[in-house]
Each structure stands twice: as C-alpha cells, then as structure tokens.
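Novice: next comes the sequence, and after it the predicted model I'd like to discuss.
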Amino acid sequence: MSNSPAQDTLAQDFVAFAVESRVLRFGEFKTKAGRLSPYFFNAGLFDDGAKLGRLAEFYARRLVASGLQFDMLFGPAYKGITLAAAVSIELARLGQNKPFAYNRKEAKDHGEGGTLVGAPVQGRVLIIDDVISAGTSVRESIEMIKAAGATPCGVTIALDRQEKATVTTATGPQEAAESAVQQVQGQYGLPVVAIATLADLMGFLDVQSDAALVSARPAVQAYRQRYGV
C-alpha cells in the first residue's frame, strides 16, 4: 500500500518518537540473521503507559488511513499480546471498536483450556506484531486463525526493515531476493501495513542536525545498499 503525504508525515513522526523513546537506537547490533546492523528497533522498550499509548495511536491511525477492512485483531505471543490490547483500545477511541484475541505459548488444560485467549477468533482477522523478521510468527498465527475457522486478512507491523530475508538451505543460511515482508505478501497474499519503513528512517536521518544522528546516516545507507530490497 502506497503512502500518501499525510501517511509519510505519520511515518516521520513515528520514527522521531521511536528515537526519542530510545526504542530505535544506532550503533552496531547483531541481528538474528547474523548481520551487523547499524540500527536496532526493540518494541519491548515501549514499556510504560505513555509510550505504549502513543505507539497504539500510530498503529490505529495507520490502519484507519490504509482502508484495510478487518473484523478483529490477533496478537501472537508475546509482544503481540500487548499490541493487540493497546491498539484495540485506541481503535475504539477512534470509533472502531474491534475485538481482539491472542495465543498462549503453552496450551492450558483447565479453565477455558486451549491456546487461544480473548474474543472468539472469527471473520477477517488482522495479525499485529512489531516487525516481521523470519515470518515464523506470522505463519504460526495464520495456522491458528485458519484452524479456528477464521480468515487471515492482513498483517500490521511497526517497522518494515526492507531488507533481504535469509532462508535455510542444505548448505546453510542463504540470502533471499525478497524481504520477509515481501515473502509474507507473496506466499499468503496478505497485505502488510507498516507504520514506517527503512526508507522512512532514511528520510528522517536526511533532515537531522543532531551530530549523533548525522553520523549514523552513512552506516545505515551502506547497510541498506548491501541488504536492502
């Protein structure tokens, strides 16, 4: 889905918020794929009421602007649980009251039992997560949603890193031509709605005067040229 100018502003505001909150940091970080990334986005650091509330506002505004139609939110454990709850609150505040559900990692054998918690999983279900790294969480969510008799209709994330995914082969990990987001879109035919992308992050760095942010830009640009899609 293309970004309109208003959505670009939303993305820039989100990147600025993530940097101010120290959720988005610059330096040298090793990714799950073994790459040395010049930036790190850790949504687990949206860890107080004010930050989580603002994060939910960004998700909700992006979803409303996207026009994506969905009946409920599904948050994969663990980060998705908080996100689904917070964003459902914000959507209700905007006049779109949506139920939400999530999974627990271990099936419960007492009480209501099972692995799914919250509203009944039915209709068009939107999966919410922080990022798509390997797509494992999305695949598992799709399976759970379908097993419940519902229809996965899309995925929403905070940041699309727009970098080549890694695939495991007989000879070891290999670089894919596509990003994990593109793989999800291609394999499952699901739209992925991101609050911001690596391109938005670069746009943010382009207009900064802070010395630390200015000095971070060349490394991010080089990383994008090496691994970007």
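Specialist: Yes, it's here. Residues are numbered from 1 along each chain as shown.

Novice: from here on, contacts and neighbour counts on C-alpha atoms
Specialist: Fine.

Novice: which SS class is the most centrally placed residue in the chain?
Specialist: Note on the chain: the residue nearest the mean C-alpha position is residue 157, at 2.1 Å, using CA atoms, centre = their mean. Counting by DSSP: H, G, I helix; E, B strand; the rest coil, the backbone at residue 157 sits in strand.

Novice: distance of it relative to residue 110?
Specialist: According to CA to CA, to the nearest Å, residue 157 and residue 110 sit 33 Å apart.

Novice: in what helix or strand does residue 16 lie?
Specialist: Per DSSP states H and E: residue 16 is located in helix 5-20.

Novice: helices along the protein, start to end?
Specialist: With DSSP state H, the ranges of helices along the chain come out as 5-20, 49-66, 79-93, 136-147, 180-188, 198-206, 211-227.

Novice: could you give me the buried positions within the fifth one?
Specialist: Meaning helix 180-188. Across helix 180-188, burial judged by 16 or more other CA atoms under 10 Å covers 180, 181, 182, 183, 184.

Novice: still on that earlier bit, what does the helix holding residue 16 contact?
Specialist: 24, 25, 58, 62, 65, 195, 196, 197, 200, 201, 203, 204 (CA atoms under 8 Å, 6 or more residues apart in numbering).

Novice: redo those as TSV? Include neighbour count and distance to residue 126.
Specialist: Listed next are these as TSV, based on neighbours: other CA atoms under 10 Å; distance: CA to CA, whole Å:
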residue	neighbour count	distance to residue 126
24	18	25
25	18	28
58	21	16
62	22	13
65	13	15
195	27	15
196	26	18
197	18	19
200	22	23
201	21	25
203	16	28
204	18	28
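
Novice: from the residues you listed, pick the one nearest residue 85.
Specialist: The shortest approach to residue 85 among these belongs to residue 58, at 14.1 Å (CA to CA).

Novice: can you pull the contacts of the closest one?
Specialist: Per CA under 8 Å, 6+ apart, neighbours of residue 58: 10, 14, 195.

Novice: wait, residue 113 touches residue 106, no?
Specialist: No - in this structure residue 113 lies outside contact range of residue 106 using CA atoms under 8 Å: 10.2 Å.

Novice: what's the closest non-adjacent residue to residue 224?
Specialist: When the adjacent residues along the chain are set aside, residue 224 lies closest to residue 163, with 7.2 Å between them (CA to CA, 6 or more residues apart in numbering).

Novice: same question, residue 88
Specialist: Excluding the flanking residues, the one nearest residue 88 by CA to CA, 6+ apart is residue 98, at 5.9 Å.

Novice: now for that neighbour, how many residues are close by?
Specialist: Neighbours of residue 98 under the rule other CA atoms under 10 Å: 17.

Novice: was I right about it contacting residue 92?
Specialist: Yes - contact criterion CA under 8 Å: residue 98 and residue 92 qualify, at 6.8 Å.

Novice: okay, pairing it with this:
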Amino acid sequence: MQQLEEKLLVQKIEKGIVIDHISPCKGFLIYNIFNPDPDSTAVVAKNVPSKKYGRKDLVKIEGEYITSSLVNIIGLISPSATINIIADSKVKTKQRVKPPDELLGVIDCRNPSCSSKGPASRFTVQLSTELELSSLKCSLCGYTFYYEDAVKEITHKASSGILVSRNRVQRELLTLLIKKGGLRYHQEFKLKSGRVSPYFINVGALNDGESLAKLRWVFASYIAMLLKDGVIEDFDYVFGPAYKGINIASLTCEGLREYYGINKRFLYDRKEVKSYGDVAMDGSIVGSEYFVEGQRILIVDDTITTGKTKIVSIERLDSLGRHKVVGVIVAVDRQELSDEGGLSAVEFLERRLGVKVYSILPAATIYDMIKKELSGEERESWVRYYDRYGVVKLSK
C-alpha cells in the first residue's frame, strides 16, 4: 500500500524535483521556501508512512531547479531528506542532504554595523543534538540567530523572491516578455531566415523602465547563480554585442552590483569602426581602456537563432589581444537548426568559439509554460515547426 501511495504521488512528474524523507510536518515549510509558480504542478504529502522513519513528508514540484543554496537550506531544515532530480520521467540523480557547516548569502546579519549581508553574508551553523536547539552565528560579528528565527528569516526571504532558482528566473522573464509584447504567439511570423514561425521573440520590446529593471534582475540573478554553483568561471568584463547586447551588458553589470555586490566592467563593439579621436582606445571596442591582456570576458545577448551574427561581433574582441571568453548568456534560445551541417545554432557557436552557451529561456521551456494557453491547432503548429527546424521535439 505504501509503495502504491508513493507511486501515485510521483508517477506523473516529467521534469523537476522530488524531495523525499522530509521530517514530519516540515514539507509545507520546504514547499514555501521553493515558492514555486502558482500554475506549476506540485504535491505536498504529509505524514506518509515510512519504514525507516515511521512517518515522513514528501514534496514534488514539476519543472523546478535546485541551487546549492536550496540544498543547504533543506539540509538545515530536514537533515534526513533526499533530493531526487527528475528528467524524462526518470530519476537522474539522487542526493542525501546534510546540515551545512556554513550558510552563505542566504540571510542578513541583523547587526546594523555588520557587513555580513546579501551575497557576502556568512553564518556558521552550530548544530545541536536536537535540531531545534541549533543556531547560526555570524562569522564576522558573532550575532546569533537561534534556529526558529533563522528558519523564519529564510522563509521570509523565499516568499519575497530573494532566493533565486532557475525556474523563478525563467518565470519572471517569460511573464515580462508576454506582458510587454516581447513574445507573441497567437499568429505566424516570417523570420529573417525565411522560416514561418508560430511565435516571435523581440527582446527590444522591453524598453520601458519597468522592463529594464526586471531584465537587469533576470540577467544578474541568472549569472550570479551560475557563478555561485561554479558553472561558469569568474570574469572581469561583460561584453554586449551591438546593438541589443549593449543595453543588456550595462544592465547586467548594474544588476550584479546592486543585487549581489559583484562589480564588473562592460564592453561593447561598434558596427562601424570609429575614425576620429582616440581610435586606439575605443576604435572598435568601447570600454577597453582598462582592459589588460589575459582578462576574462562573459558575453550577454538577447536571442540566438543561427549564431552567425554573434560570431561577427565576438571576433571583434580579437582586437583586445589575448583574452578568454568564459561563456555566452542569451535571454532566449530558439533551439533551431542552423545551416551548418545540421548543427543547432548553439552547437555551431560553441564549436566555433570553443565556449559554452547558456540560455535563460529555451524555446522548449517557453512552449511548456504556455502550452495550456494554446489552441490545439496552435500546438500542432509549434510541433510541426520544431519537427522541421528544431533540435528539440515538442509534444502536443
């Protein structure tokens, strides 16, 4: 009976997270810390029979992504928990959590004169044999959160959207694109490539103050998450290819500094080389006056369809001398085939540059998130388009 109950709870999840063996009565707390999309499929099971623990809670969230910070938080709240990452309806990885030795960048010290706040916050976890008697001690000033207060503070930050996950960043970007007309999908559009697409992406539509503020948060949060998880190397500059990439690069630098205390410079290229003034300083790359050979560059841009226009801009970086590109971040990847030997645009760009491309919002994710709003005919149009041009397959 127990196996049947658990099977009913998890059998339909295609991609997401199942957190099992949660201490009884803590499932809803962990669910609230994830703060998932209200429209996402989620299950919280309370007091499920367990052979090992007698009783347990279980949380299943479709489409969610877990960061190292969330793993540490779960370990602090329920050290008995296990995290199952689900992809294609199968368990891809299974991880047993444990209480962290330190909690970094999660809660702010309440001492007004202490700088242990935001990404720089650092608390030592002082465990007790009874978890509820544990405490968190600020590594800088010694201020102590007792366990109950620490959990309340973490929950408050989660409900305020401060704790970042990939899913949350994707939801925010998609909502913004739809609200501002940057994503249109109830008609067909002829693209520059000549393909007739069931949707159209125009990040340039995000041109008011509200949009720019949110775009700043999206790029900064996504990059900060990749840095924190060690997915990308640290870097010295953010490069934005002309023209739309210029705004994104400047917004990214501003957001990294404002939200995460990470200070970077940005560069952008000129499509027409400057022929007056100090051309040696910024003839083709603007902002290069402080560049030192060997420094590392992160590239940001709006979308990627074929990848060819990115190559032209990025090759202009050669004028800087020796440098290293640590990655390319794009807002949207259409996940389409290029005309380069059957490669996707991302594969073409990665092979040509020898760097990894990261997409905040892939086309397949867009489709999954809006599929319920599409008519049957519209879903068929998406599926046909990606059967013909895509590197991913969509389901009706």
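Specialist: Right, received. Where do you want to start? Since the model is a prediction, treat every value here as computed from it, not as a measurement.

Novice: what would the buried residues of helix 180-188 of the first structure look like in CSV with distance to residue 44 of the first structure?
Specialist: Converted to CSV, the buried residues of helix 180-188 of the first structure look like this (distance: CA to CA, whole Å):
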residue, distance to residue 44 of the first structure
180, 20
181, 20
182, 24
183, 24
184, 23
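
Novice: which among those gets closest to residue 72 of the first structure?
Specialist: Nearest to residue 72 of the first structure among the buried residues of helix 180-188 of the first structure: residue 184, at 19.6 Å, using CA to CA.

Novice: what does that closest one align to in the second structure?
Specialist: For residue 184 of the first structure, the aligned position in the second structure is occupied by residue 349, per TM-score structural alignment.

Novice: how much space is there between that match and residue 124 of the second structure?
Specialist: For residue 349 of the second structure, the distance to residue 124 of the second structure equals 43 Å [CA to CA].

Novice: then residue 137 of the second structure?
Specialist: Going from residue 137 of the second structure to residue 124 of the second structure by CA to CA gives 5 Å.

Novice: ok so, going back, against residue 172 of the second structure, how distant is the alignment partner in the second structure of the residue nearest to residue 224 of the first structure?
Specialist: Matched to the second structure by TM-score structural alignment, residue 163 of the first structure sits across from residue 336. To residue 172 of the second structure, residue 336 of the second structure is 23 Å away according to CA to CA.

Novice: of those two, who's got more company?
Specialist: With neighbours defined as other CA under 10 Å, residue 336 of the second structure and residue 172 compare such that residue 336 has more, 23 against 15.

Novice: is it true that that one touches residue 348?
Specialist: No - the pair residue 336 of the second structure / residue 348 is not scored as a contact, 11.0 Å apart, by CA under 8 Å.

Novice: can you show me the strands along the stretch 101-250 of the second structure?
Specialist: With DSSP state E, counting those that start in this stretch applied, the stretch 101-250 of the second structure shows strands at 102-104, 122-126, 135-138, 144-146, 183-184, 189-190, 196-197, 200-201, 237-240, listed in chain order.

Novice: list the contacts of residue 114 of the first structure.
Specialist: Residue 114 of the first structure neighbours (CA under 8 Å, 6+ apart): 107, 108.

Novice: apart from its neighbours in sequence, what residue is nearest the alignment partner in the second structure of residue 43 of the first structure?
Specialist: Aligned by TM-score structural alignment, residue 43 of the first structure pairs with residue 203 of the second structure. Nearest residue to residue 203 of the second structure, sequence neighbours excluded (CA to CA, 6+ apart): residue 182, at 5.4 Å.

Novice: look up how far residue 174 of the second structure lies from the one you found.
Specialist: Taken as CA to CA, the span from residue 182 of the second structure to residue 174 of the second structure is 9 Å.

Novice: returning to what we had before: let me know which of the helices of the first structure is tucked in deepest.
Specialist: Greatest average neighbour count among these goes to helix 79-93 (a mean of 20), per mean count of other CA atoms under 10 Å.

Novice: now the angle between helix 136-147 and that one, please.
Specialist: For helix 79-93 of the first structure against helix 136-147, the angle by axes from the mean of the first three to the mean of the last three CA atoms, to 10 degrees is 70 degrees.

Novice: packing partners for helix 79-93 of the first structure?
Specialist: Contact here means 3 or more CA pairs under 8 Å, 6 or more residues apart in numbering; DSSP states H and E; on that basis helix 79-93 of the first structure packs against helix 49-66, strand 72-75, strand 100-108, strand 124-128.

Novice: could you dump the ones you listed to TSV with distance to residue 145 of the first structure?
Specialist: As requested, those are exported to TSV (distance: least, CA to CA, whole Å):
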stretch	distance to residue 145 of the first structure
helix 49-66	20
strand 72-75	8
strand 100-108	10
strand 124-128	7
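
Novice: between the ones you listed, which gets nearest to residue 136 of the first structure?
Specialist: Taking CA to CA, strand 124-128 is the member of these nearest to residue 136 of the first structure, at 12.6 Å.

Novice: endpoints of stretch 200-216 of the first structure, how far apart?
Specialist: 15 Å.

Novice: how near is residue 121 of the first structure to residue 5 of the first structure?
Specialist: Using CA to CA, residue 121 of the first structure is found at 35 Å from residue 5 of the first structure.

Novice: now, among the buried residues of helix 180-188 of the first structure, which is nearest to residue 36 of the first structure?
Specialist: Of all the buried residues of helix 180-188 of the first structure, residue 36 of the first structure sits closest to residue 180, with 17.5 Å by CA to CA.

Novice: the closest one: what's its closest spatial neighbour, skipping adjacent residues?
Specialist: With sequence-adjacent residues excluded and distances taken as CA to CA, 6+ apart, residue 180 of the first structure is closest to residue 165, at 5.1 Å.

Novice: quickly note the distance from that neighbour to residue 108 of the first structure.
Specialist: Distance, residue 165 of the first structure to residue 108 of the first structure, using CA to CA: 34 Å.

Novice: one more: residue 71 of the first structure?
Specialist: 26 Å.

Novice: which one's more surrounded, those two?
Specialist: Using other CA under 10 Å as the criterion, residue 71 of the first structure and residue 108 rank with residue 71 on top: 17 against 12.

Novice: name the nearest residue to that one, sequence neighbours excluded.
Specialist: Residue 71 of the first structure sits nearest to residue 124 (CA to CA, 6+ apart), 5.1 Å away.

Novice: what do we get in the second structure for residue 204 of the first structure?
Specialist: Aligning on TM-score structural alignment places residue 204 of the first structure opposite residue 369 in the second structure.

Novice: no further queries at this time; thank you.
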